[in-house]
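>>> Sequence isn't available, so here's the structure alone:
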């Protein structure tokens, strides 16, 4: 099984970080590398990430904990995580988002069956309970390069990419 590197930038995310990390740890797919990048938080986000790395690391769930000296933004933090990624695939999850347990397995199977290098999926937006979504964003039947070039139709939490095709 190929390693999946999950990139997670954090910034003042102490209230949501544990649930986001748990949603990665509880994925049906293994092996996983979880790379957290704290973006100079003022709360204990970095301490939470380090605690998870110490307490939850196993042979199949590896952690890399990085931090920025100054706040650089989510994009720069994600790129820093990608540079450290050692997986065949990369996925992105923000510290205030969660995944369903089968997310990675579903996307890897879809990519392999279609010989694809990029995969995306549907997502839901909710406030406090996954059982009560505010809005649902469905999968596009046909998403072309021209459409993507004009408008960003995809949320970062949907993206699943073969690392080989990401320019490091």
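Ah, there it is. The shown structure was predicted, so the numbers you read here are calculated from the model rather than taken from an experiment. Numbering: from 1, shown residues only.
>>> switch to C-alpha atoms for all contacts and neighbour counts from now on
Fine.
>>> show me the contacts for the spatially closest residue to residue 16 that is not a sequence neighbour.
The shortest distance from residue 16 to any non-neighbouring residue, by Cα to Cα, 6 or more residues apart in numbering, is to residue 96 (5.2 Å). Contact analysis of residue 96 by Cα atoms under 8 Å, 6 or more residues apart in numbering lists 13, 16-17, 20.
>>> In stretch 7-25, which residues are buried?
Neighbour counts over stretch 7-25 (16 or more other Cα atoms under 10 Å) mark 7-14, 16-21, 23-25 as buried.
>>> Identify the residues contacting that stretch?
For stretch 7-25, using Cα under 8 Å, 6+ apart, the contacting residues are 34-45, 48-49, 61, 74, 77-78, 81-82, 90-101.
>>> Comparison target, given below:
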């Protein structure tokens, strides 16, 4: 399949993913209503030392049987989450990028639904930055966070971008125009550990003519477990990135600011 024919690349960075990767890739191969689309699975193995490489080899054959392009590469030394995502994107060739973490599962109609919405957005002259609602596995994990993320209004996708939770569109549900990635210059690769590469990318993308959209249907099962990469993200780093964005977007345009009934977080913000 020539590279220029690929419409959607599914971007999967993985490190030591033997426990969940098969479930992830099975969900990609189960996609429906995408017969008219040319798909690509793009996996970058970020220094795994378990059976991840064998799983990748097995699914490379299965993908070919399903008419799906399969691109994979391996790094002997881990470069971190941002580095792995970047490698998976760079080696891919799709017009759209559909992100999926190696421990998550997508619904069988995810690509069809998000691709249709992306086409609609781009017909109106914007770049598509699409997410969706999601389910947690186990179901009772991070209830407050899940409720927040899945109930934001269209306006709140923009107005709540400075909250402590991170991007208002959750990274494992992202389906974006490749042009966004190109203009943002990819994910931060310089900080290997403890860095919120998704939040950093999201803030940079907001300077572009994008349209944020969250599909109301739950299209991703977002797994919660002790080895999640998010547990390694430094809270102070997230705080510093948020403050810099607030300074850039808001404080630089105001002559005065007043904070009241702020509580501990508000006082920290003010300082």
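Sure, I can see it. This is a predicted model, so every value here is computed, not measured.
>>> Make JSON lines from the contacts of residue 96 of the first structure and add distance to residue 139 of the first structure and secondary structure to it.
JSON lines is the format used below for the contacts of residue 96 of the first structure (distance: Cα to Cα, whole Å; DSSP: H, G, I helix; E, B strand; the rest coil):
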{"residue": "13", "distance to residue 139 of the first structure": "28", "secondary structure": "coil"}
{"residue": "16", "distance to residue 139 of the first structure": "26", "secondary structure": "coil"}
{"residue": "17", "distance to residue 139 of the first structure": "26", "secondary structure": "helix"}
{"residue": "20", "distance to residue 139 of the first structure": "22", "secondary structure": "helix"}
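>>> on that earlier part again, and the contacts of stretch 7-25 of the first structure, which of them are buried?
For the contacts of stretch 7-25 of the first structure, a burial check counting by 16+ other Cα under 10 Å picks out 34-41, 45, 48-49, 61, 74, 77-78, 81-82, 90-99, 101.
>>> Assign the counterpart of the residue nearest to residue 16 of the first structure in the second structure to helix, strand or coil.
Matched to the second structure by TM-score structural alignment, residue 96 of the first structure sits across from residue 103. Under DSSP: H, G, I helix; E, B strand; the rest coil, the three-state class of residue 103 of the second structure is coil.
>>> Show me the buried ones among the contacts of stretch 7-25 of the first structure that map onto helices.
45, 48-49, 74, 77-78, 81-82 (DSSP state H).
>>> hmm, which two among those residues are most spread apart?
Using Cα to Cα, the two most remote members of these are 48 and 82, lying 20.9 Å apart.
>>> Once you drop chain neighbours, what's closest to residue 176 of the second structure?
Distances taken as Cα to Cα, 6+ apart place residue 129 nearest to residue 176 of the second structure, at 4.6 Å, with adjacent residues excluded.
>>> before we move on, what about residue 95 of the first structure?
Nearest to residue 95 of the first structure is residue 17, by Cα to Cα, 6+ apart, at 5.0 Å.
>>> gap between that neighbour and residue 67 of the first structure?
Note on residue 17 of the first structure: its distance to residue 67 of the first structure, by Cα to Cα, to the nearest Å, is 15 Å.
>>> Over to residue 148 of the first structure?
Separation of residue 148 of the first structure from residue 67 of the first structure (Cα to Cα) stands at 31 Å.
>>> ok, back up a step: show me which of the contacts of residue 96 of the first structure is closest to residue 155 of the first structure.
Nearest to residue 155 of the first structure out of the contacts of residue 96 of the first structure is residue 20 (Cα to Cα; 15.9 Å).
>>> Alignment lookup: that closest one to the second structure.
In the second structure, the residue matched to residue 20 of the first structure (TM-score structural alignment) is residue 24.
>>> List the contacts of the residue found closest to its match once you drop the neighbours it is linked to in the chain.
Excluding its sequence neighbours, the residue lying closest to residue 24 of the second structure (Cα to Cα, 6+ apart) is residue 105, at 4.8 Å. Residues near residue 105 of the second structure by Cα under 8 Å, 6+ apart: 23-25, 27, 220-222.
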